[in-house]
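**Q** Quick one, structure for this:
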Amino acid sequence: MPQLDTSSWFTMILAMILTLFIIMQLKINSYKIYNTMEVKKQAPNYSPKPWEYKWTKIYLPLSLPLHY
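**A** Below is the predicted model of the structure:
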């Protein structure tokens, strides 16, 4: 029964790891990462209240013009 030749295994495993590392680096570098340190402001979720649909104005008695 012939013996298994394992003399080239180290070279093949090292080449495989190096190849996988290079492929992963190329894939990671293809992503665009925007490095902005500014905080983006989000608009708050605004839902109008039922009483805001109708326009109303309150007149104060002292702010009304005087008619003689």
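**Q** okay, CA-based contacts and neighbour counts for the rest of this
**A** Fine.
**Q** before we move on, which element is Leu14 in?
**A** Here Leu14 sits within helix 9-29, counting by DSSP states H and E.
**Q** Kindly report the same for Thr56.
**A** Counting by DSSP H and E, there is no helix or strand that carries Thr56.
**Q** since we're on it, how many residues are nearby?
**A** Residues contacting Thr56 under the criterion other Cα atoms under 10 Å number 8.
**Q** I'd like the structure of this one too, to check against the first:
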Amino acid sequence: MPQLDTSTWPLTILSMIFTLFALLQLKISKHFHSPSPKPADTKLQKQQTPWNCMWTKIYLPLS
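**A** Next comes the predicted model:
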């Protein structure tokens, strides 16, 4: 039975790893990432409702 020639395996494995690394770098480089995200304005504008301006008289229950 003939022996399996494994002399080219390291070259094949190294070239496969290099090719996968290059393809991964190309895929990652095509994604756009914003350089500095700006914080959103968190100030809420208070809406005027009719009951904000009026005084309400609260009646206590009869004792």
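**Q** quick one: TM-score?
**A** Overlay of the two chains. TM-score (TM-score structural alignment, normalised by the length of structure 2): 0.64; 52 aligned residues with a Cα RMSD of 2.9 Å.
**Q** And the aligned partner of Gln25 of structure 2 in structure 1, how close does it get to Tyr31 of structure 1?
**A** Counting by TM-score structural alignment, Gln25 of structure 2 lines up with Gln25 in structure 1. Applying Cα to Cα, to the nearest Å, the value for Gln25 of structure 1 to Tyr31 of structure 1 is 10 Å.
**Q** With neighbour numbers in mind, choose between those two.
**A** Gln25 (11 against 8).
**Q** List the residues that contact that one.
**A** Under the criterion of Cα atoms under 8 Å, 6 or more residues apart in numbering, Gln25 of structure 1 has no neighbours.
**Q** Just list the residues touching Lys30 of structure 2, thanks.
**A** Per Cα under 8 Å, 6+ apart, neighbours of Lys30 of structure 2: none.
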